[in-house]
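**Student:** Sequence plus predicted model, see below.
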Amino acid sequence: MNPATLLLKRLLFAIAAILLAIAHADTYAQELNCQVTVDYSQVQGTNTSVFTTLQEAIADYINTRKWTNAQFSPNEKIECKFFLTVKKYDDPKITGDLQVQASRPVYNSSYSTTLLNFKDQKIEFDYNQGEPLIFSESTQESNLTAIINFYVYLILATDFDSFSPRGGQPYFERAANVVQMAQSSGEPGWKAFEDTKNRSAVLSAFTDPATNALRDLTYQYHRLGLDQMSVSPDKGRAKITESLQILSKIYQISPMSVGLSMFKDAKLDELVNVYTKSPQEERTQVYELLFDMYPTETKRLEMIKKGVNK
C-alpha cells in the first residue's frame, strides 16, 4: 500500500472515530436539563450584566457536565429549575435565596410529578463577572460551585431513589462530601445544627438513621404508587397511602425535620388531585395522617377530606 493511500485510510478512520464519539455523546447525554433564572430586580443602581453572565455560567456549569456514569438519552434528562433571587449585591458578594425544583415523568402518562421544591434562604457567595466556574470533587473551588454541586447531587439522589429502592445512594454520598468540605469554609448554610432548614439539615433528613426512611417513601410513593396508577388507580393510590404512614412515623420521631416541609411543598397539591375521586374512608384516613403534621394547611387538607379540587 503506497503512503498516500495509507494516509487517506488513516484520515478516514480518524474521521469515523470522531463521528462515532459525537454520536455516542448525543445518545448518552448529560443528565440534567436545568432552567436557570437569576432575578436581580431587588438590586438597584448596579451593572446588571454581571447577573446575566452569572445566569449563563450556572446554566452552562450544570447542563454541560456529566454528573454520573449512568446512560441518559436526551429525552431522559431530569427536568429541573434553579431560581436565584438576588437580594443584595456588594461586588463581588451576592446574597439572596435559591429555589430548587426537580420533576420526573410518571409512567405511561403525560404527567410530571414534582420530586423536589425547596427554597434555600442562606445563599451567599462571591462572584466576579466572567469568572469560570470550576468543578472539583476533592476540593471546594468556591461557595457558589459547592451550593450548585450539593443541589445537583440532591436532585440526582432523589430521582434515582424514586426509580429503585435507595438507588440514589452514590449521590447522597457525594452530597455529603460537599457538605463536609463546605463546613470548614465558614460560609453560611452548611454548619450542622446552625439552622433546621440549611443544607446540612436537608442532607440529614435523607441520611440520618432516624429520618432516612424518607428515601423509602420516595420509592414507594413514585414507583409503586404514581407509576402504577395508569394500570390500577386503586392499587397505586393504596401504595401512596401506605407511603404516608412512613411520613407519619418520621414526624413522630423528628417533628422538626426539614424533610416534612420538603414533602409538603413538593406533594400536597398533588395529593389533593390523587384523592379527589377516592372513597370517603381513604380520604378520611389520609386527612387524619396529614393533619397532625400540617395543621396550618387546613384548606388543602379539607379538599382531600371532602373530595373536591376547587
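**Tutor:** Nice, thanks for sending it over. Nothing here was measured: the structure is a model prediction, and the numbers come from that model.

**Student:** C-alpha only now, for contacts and for neighbours.
**Tutor:** Fine.

**Student:** Return the residues in contact with Asn143.
**Tutor:** Shown in contact with Asn143 (C-alpha atoms under 8 Å, 6 or more residues apart in numbering): 124-126, 182, 187.

**Student:** A further structure is provided below for comparison with the first:
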Amino acid sequence: MNILLTGGAGYIGSHTFLSLIDAGHKPIVVDTFDNSSPQVLDRLHTLTGEKPVFHQADVRDSDRIADILTREKCDAVVHFAGRKAVGEGQSKPLLYFDQNVGGTVQLLHAMNRTGCKKLIFSSSAVVYGNPEYLPIDEEHPLSTCNVYGDTKRTVEDMLRALSASDQEWSVVLLRYFNPVGAHKSGEIGEFPRGIPNNLMPYVTQVAVGQLEKLSVFGNDFDTRDGTGVRDYIHVCDLADGHVSALKLLDEAGCTAMNLGTGKGYSVLDIITTFETVNDVRIPYQITARRPGDVAACYANPSRARSLTGWQAKLGLAEMCRDAWHWQRKNPKGFAET
C-alpha cells in the first residue's frame, strides 16, 4: 500500500515509517518540521537504503494535501501531525484546536475529494481521563481534563460521525499509552524541544548531563511505592501496531484500539531499571504533585490482539536500554552541527 504519513518525521511517525518499509509498504512523509528535524529523513535513508518520499506541507492546506494524495496514489493515511504538550495546550488552546482539530478537518476534506477514505488516527489514552477502573479497555467512558485531551476526543468524535455518515470510510483510532525508547540503531529517537514533558526523555537528558536532576512529581499516590504508575510501551512495538491495524481498513466503520503493554510501572521502577540496565545514576528529587495527575493508568490491550494479532514484545529493560543508546549517541538530539 501507498500510505501517507502526516507528521511522518516525528518521533512515532519516523519509527512507523521503518515498520511500514519492513512490511513491504510505501510510506510517503508529509511534515512541516515545526516539531521535528530534516535530519530524520537522512537517517531514515541511511537505515533503509532508500531516500524517503517527502513533501513539506501543512495538513491545514487542504488543496496541497489533496494534490499529494493524488500524485502519490495513496491508499491510506496515518495521521500523526499535531501538537502534543499538555502544558502548552493549556496556555495556547487556540493553537491546539487550530492544528489538531482544524488540521484534521482539512485533511479529511482532502481525503474526501480524492476518494482516499482509509485512515489510522494517532489518538491517546488521555481520552479516558481519570480512570474509573483498571486496566482500561476501549469501553471505558471518555472523559478529558486538559486541552490536548479535548482535541483528541473531538477528533475521535468527528471521525465516528464521519464514518457513520459515509460507508466508504474506514477509520481506526489508536489510543497510545506512553511511548518510550528508540530504534535499536540509535539513529532515531525522541528529543523534545525545551524541558521534556514526558518521563523517559527527562531521565535520559539527566543521564547524559543535559539536565541536573529529575523531578518526581509526588510520592504519596495510592500505588505500591507512592509514585505514579503508567503503561510504557516501546516505540517500535507501537510502530508495529500501526502496521497491524492496516488490516482493519478493509472493513468500513470506526474501530478504537488500545496500544499498550497492559503492565503498569511506577516512576521509581523506571529510574531503578534505567540505572541497572545502563549502569548510570539518575539523581532525582521528590516534588509536589502536578494538578490533574492520576495515581495509575494502564491498558487492557486484548482487543488489539484479538482483532489484529498484535501485542507488545519488548519489556522495560529494552525500553530503557534503547532510550539511553539513542540519547548517548545523540546528546543534542538532531541539533544541527
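**Tutor:** That came through fine. Note that the coordinates shown come from a computational prediction; the quantities given were computed from them, not determined experimentally.

**Student:** Got a TM-score for the pair?
**Tutor:** Once superposed, the chains reach a TM-score of 0.32 (TM-score structural alignment, normalised by the length of the first structure), with 172 aligned residues with a C-alpha RMSD of 6.5 Å.

**Student:** By neighbour count, which of the contacts of Asn143 of the first structure wins?
**Tutor:** Within the contacts of Asn143 of the first structure, Ala182 tops the neighbour count with 22 neighbours, counted by other C-alpha atoms under 10 Å.

**Student:** quick one on the thing from earlier: looking at the contacts of Asn143 of the first structure, which two lie furthest apart in space?
**Tutor:** For these, the maximum inter-member distance is 14.5 Å, found between Asp126 and Ala182 (C-alpha to C-alpha).

**Student:** all helices for the stretch 1-150 of the first structure, in order.
**Tutor:** Counting by DSSP state H, counting those that start in this stretch, the stretch 1-150 of the first structure has helices at residues 3-27, 49-63, 143-163.

**Student:** what's the answer for the stretch 51-200 of the second structure, then?
**Tutor:** Secondary structure of the stretch 51-200 of the second structure, counting by DSSP H, counting those that start in this stretch: helices at 62-71, 86-91, 93-96, 103-114, 147-165, 199-207.

**Student:** that older thread, may I see the contacts of Asn143 of the first structure arranged in TSV, with distance to Ser200 of the first structure as well?
**Tutor:** Listed next are those as TSV, based on distance: C-alpha to C-alpha, whole Å:
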residue	distance to Ser200 of the first structure
Glu124	15
Phe125	17
Asp126	21
Ala182	10
Glu187	12
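
**Student:** which residue sits closest to Tyr284 of the second structure, ignoring its sequence neighbours?
**Tutor:** With C-alpha to C-alpha, 6 or more residues apart in numbering as the criterion, Tyr284 of the second structure has its nearest non-adjacent residue at 4.4 Å, and that residue is Leu214.

**Student:** My read is that the one you found contacts Ile270, right?
**Tutor:** No - contact between Leu214 of the second structure and Ile270 fails when scored by C-alpha atoms under 8 Å: they sit 11.7 Å apart.

**Student:** so which of the helices of the stretch 51-200 of the second structure is the most packed in?
**Tutor:** Most buried of the helices of the stretch 51-200 of the second structure, by mean neighbour count (mean count of other C-alpha atoms under 10 Å): helix 199-207, with a mean of 22.

**Student:** Identify the residues contacting the closest residue to Gln90 of the second structure other than its chain neighbours.
**Tutor:** Nearest residue to Gln90 of the second structure, sequence neighbours excluded (C-alpha to C-alpha, 6+ apart): Val147, at 5.7 Å. The contact partners of Val147 of the second structure, by C-alpha under 8 Å, 6+ apart, come to 86, 89-90, 93, 96.

**Student:** ok, those vs His79 of the second structure, which is closest?
**Tutor:** Checking the contacts of Val147 of the second structure against His79 of the second structure by C-alpha to C-alpha gives Tyr96 as the nearest, at 15.4 Å.

**Student:** Please tell me how far Lys81 of the first structure sits from Leu32 of the first structure.
**Tutor:** Computed as C-alpha to C-alpha, to the nearest Å, the Lys81 of the first structure to Leu32 of the first structure distance reads 10 Å.
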